[in-house]
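# sequence below, structure please.
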Amino acid sequence: MKRFNKKTIVIAVVAVLVLAGIVLVVGGGKSDAKKKDETGPKPALAVTTVQPSQASLPIYLTANGTVTAWQEAIIGSESNGLKLTDVRVNVGDVVKRGQVLATFSVASVNAELAQARASLMEAEANAADAKNNAERARTLETTGALSTQQINQYLTTEQTAKAKAEAAKALLAVQEVRLSQTQVVASDDGVISARSATVGAVVSAGTELFRLIRQGRLEWRAEVTSAELGRIKTGTVALITAANGTQVKGKVRMIAPTVDAQNRAALVYVDLAPTAADVAPVRAGMFATGQFDLGNSTAVTVPQQTIVIRDGFSYVFRMNPDNRVTQIKVQPGRRLADRIEIISGVPTDAVLVANGAGFLNDGDLVKVVVDTPATADSTKEQKVATPPVGATAATK
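Below you'll find the model as predicted:
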């Protein structure tokens, strides 16, 4: 009996232990399921948020054009049939008004000048003799010693001799002018842009010898469409970037009175300021692009990292009350440092995802965190390193 009772007790203990194990397993499973139900789905990403803000952005109008000389003077030969003996300047030389650029041979001109002086002396001597004879004839006019015909002859000879003297004087002046024309001088201050003069060449009158950019002034001739032409006025400031990368400021001098019938564009003439000595110079004939400064306007802007480019379009992610995001297509505009204008697509009171927007999809669940000081410092450093507004602002 005792033996039977002991065996029964062991079986009962084992059964109790097995039952307790089953209860623990079932209870643990239910607890895990309950814990899982209480936790819910996990967020896809931790992000920071930002709201659009108002900012004053510059308005630029971009145009293309060519850099040309303000005025290009043609310096030619005034002498005919003379030989060039000396050419003193070359392309690129800076010259002053009246500076001698080239000289012609003066041998034949000096000989003709001496001949003209001798002719003048002879004519003046004949004029003086004729004048004396005429004065004597006038004194004898009342005495009857000379006939009226003889007296008139003396008076006519006087007038003829006087006219010949004047003609000889004019011929001498012509030869003196020819002598001065043997020196080719600069008609204005400027820079030599072309040279066709060659030592030893015999050129005719009117032959081009040099081209001169007057006063070294350059201008940018921008092509602006007729639709945009009304936004530009005389005195508008522009920033021009030449093909060699040099940037130079300019100011609108005048606007062409007509529009090209082929491309419907008008020329805007912009005077360029001189470039500094330590930068590559802007040269005539260069292609250049420029931006006309049309003032400022108020715009809605967001940080650059808020905008995500996908399939060629721009999107932002708006935060919903349930911490899920909605992808919204927007139209970006001008750029100012690290902020971009939003023309349409986002209300001003919307809460947008800032950091982490590039890793999200429409409907993702996110966790909003506060920006850390380190992030703010890095953002501040980024703003300090941003190029000037004029170099980064986009055309509206």
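
# all contacts plus neighbour counts: C-alpha atoms, from now on.
Will do.

# and the next element down the chain from the helix or strand hosting Val16?
Val16 is part of helix 2-39, with elements assigned from DSSP states H and E. Following helix 2-39 in sequence order, the next helix or strand is strand 45-47 (DSSP H and E).

# compare with the first, here's sequence two:
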Amino acid sequence: MGFKGRITYLILALFLVTVLAAGCGQKPPGQAESQKVPVEVAKVTRGAITQPARVTGTVQAGTTINVTAALPGKLKAVLVNVGDRVSRGQVIAQLDDSDAAARLAQARAGMEQAGTAPAQAEAGIKQAEARVKQAEAQAGLDAANLQRIQTLYDQGAASQQQLDAARTAAAASKENLAAAQGALEAARAGLASSQAQIATAEAAVRQAQVALDNCYIKAPVDGVVAARLLEPGETAQGAVVTLVTTGDLQVEINVTEEDINYLQVGKKVSVEVPAAGNKALEGSVASSSPAADKSTRLYSVKVAIPDAPAEVKPGMAATVVFQTREVQNALLVPKNAVVNRSGQSIVYTVAGGKAVGQVVTTGIDDGRNIEILKGLNEGTTIIVKGQDFVNESQPVQIVNGGPQA
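Model (predicted):
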């Protein structure tokens, strides 16, 4: 409070003492009524005003995640305790892996065995290809010899016996070629089969490796262990450990449809945590639900408070303060200048040295100033201190250097 303010309150106090003394003394009735009430005045101004909203929520520590085993199994070990910090990918629990390890070893042996088949098949293909080339050459020679003997026979220079022998040799070489070609196709099919066997064996190894990997339960995110839900020897058929993600604290609030559009993601807001000293903290809207809850008709909003002090703990109540309606060029008076008289909002002006009440219609307020919609004009002199002690036509004394009555 400034020097002038202290002087004003001192004068007001002296006035009250004087009034009480007059009531107890022998002075004529009405003398107290003629006493002038000291007041301070100011002008009605214009300016911008924004109305804040206050919504209470709860401080939260990031996101809660239940870590489960990929497949049910007997729990062999839990490697973390409540309060431990863990990193993404860190092994935090282990299932009995003996069966999975045995299956992996068996699958790898099968793959090694299947791995020798392609080499054998390729060697067979090379041999078959050589036989085909040999058979092709022989068939070509026998076909040419048959043609030569046929020509000689037609000329009478070769016997029937020679012609029949040439025909038999050509037919045999042709059959031998067909057999060699069939053997080559079979060898090639064998190679394809062995390659398929390798692919099947590799898939079996991968499947067995995944099963073994699933025996090691890993943290999906960085976080802090909030709960250890199972112990070694139990069957892991649900959550084994609960993690709370590290990072900024958040306040979750629920707001009405009138306020949700004032809380776009990234908007700066103020956060008050009474249990941590009620100091205003800077926050920003981290997320805003696109639709209202069907049962409550409220929208969920999360506000991040990145620089929260250590005194702010998850679970504490917090109030998020944010700006809503804004009016430019509004008529403004101090909020405490408006008093209630018989259910009406009254602002006192000064005329002829006396208080004159003006009924006003008010709009939004920011906690310090209030918007006047009707009843006053810009520049009007109004009482801003002492108004609670005056009534209609009450004589007043302006004590802050304003116009004297």
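
# any idea how far Gln159 of the first structure is from Leu120 of the first structure?
Taking CA to CA, to the nearest Å as the measure, Gln159 of the first structure falls 16 Å from Leu120 of the first structure.

# could you do Leu272 of the first structure as well?
As defined by CA to CA, Leu272 of the first structure lies at a distance of 54 Å from Leu120 of the first structure.

# of Gln159 and Leu120 of the first structure, give the one with the bigger neighbour count.
Neighbour totals were compared for Gln159 of the first structure and Leu120, and Leu120 leads with 21 against 16 (other CA atoms under 10 Å).

# how about the secondary structure of the aligned residue in the second structure for the more buried one?
Aligned by TM-score structural alignment, Leu120 of the first structure pairs with Met111 of the second structure. Using DSSP: H, G, I helix; E, B strand; the rest coil, the structure places Met111 of the second structure in helix.

# surely Met111 of the second structure touches Ala203?
No - judged on CA atoms under 8 Å, Met111 of the second structure makes no contact with Ala203 at a distance of 9.3 Å.

# what about the aligned partner of Ser180 of the first structure in the second structure, how many residues nearby?
By TM-score structural alignment, Ser180 of the first structure lines up with Asp213 in the second structure. Per other CA under 10 Å, the neighbour tally for Asp213 of the second structure reads 17.

# where do the strands of the stretch 251-396 of the first structure begin and end?
Secondary structure of the stretch 251-396 of the first structure (DSSP state E, counting those that start in this stretch): strands at 265-272, 287-303, 308-310, 313-319, 325-336, 339-344, 352-353, 366-368.

# dump the ones you listed into TSV; add distance to Gly40 of the first structure and mean neighbour count as well.
Converted to TSV, these look like this (distance: least, CA to CA, whole Å; neighbours: other CA atoms under 10 Å):
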stretch	distance to Gly40 of the first structure	mean neighbour count
strand 265-272	64	22
strand 287-303	32	18
strand 308-310	29	14
strand 313-319	19	21
strand 325-336	17	19
strand 339-344	36	20
strand 352-353	22	25
strand 366-368	13	16
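
# for Glu176 of the first structure, which of these is the nearest?
The closest of the strands of the stretch 251-396 of the first structure to Glu176 of the first structure is strand 265-272. By CA to CA, the value is 41.1 Å.

# which residues of the second structure fall in helices?
3-24, 98-154, 160-213 (DSSP state H).

# now do the shortest one: distance to the chain's middle.
Spelled out, it's helix 3-24 of the second structure. Centroid separation for helix 3-24 of the second structure versus its chain: 59 Å, with CA atoms, centre = their mean, to the nearest Å.

# can I get the strands of the stretch 251-396 of the first structure in a markdown table with distance to Lys83 of the first structure?
Shown next, in a markdown table, are the strands of the stretch 251-396 of the first structure (distance: least, CA to CA, whole Å):
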| stretch | distance to Lys83 of the first structure |
| --- | --- |
| strand 265-272 | 39 |
| strand 287-303 | 39 |
| strand 308-310 | 71 |
| strand 313-319 | 71 |
| strand 325-336 | 63 |
| strand 339-344 | 68 |
| strand 352-353 | 81 |
| strand 366-368 | 88 |
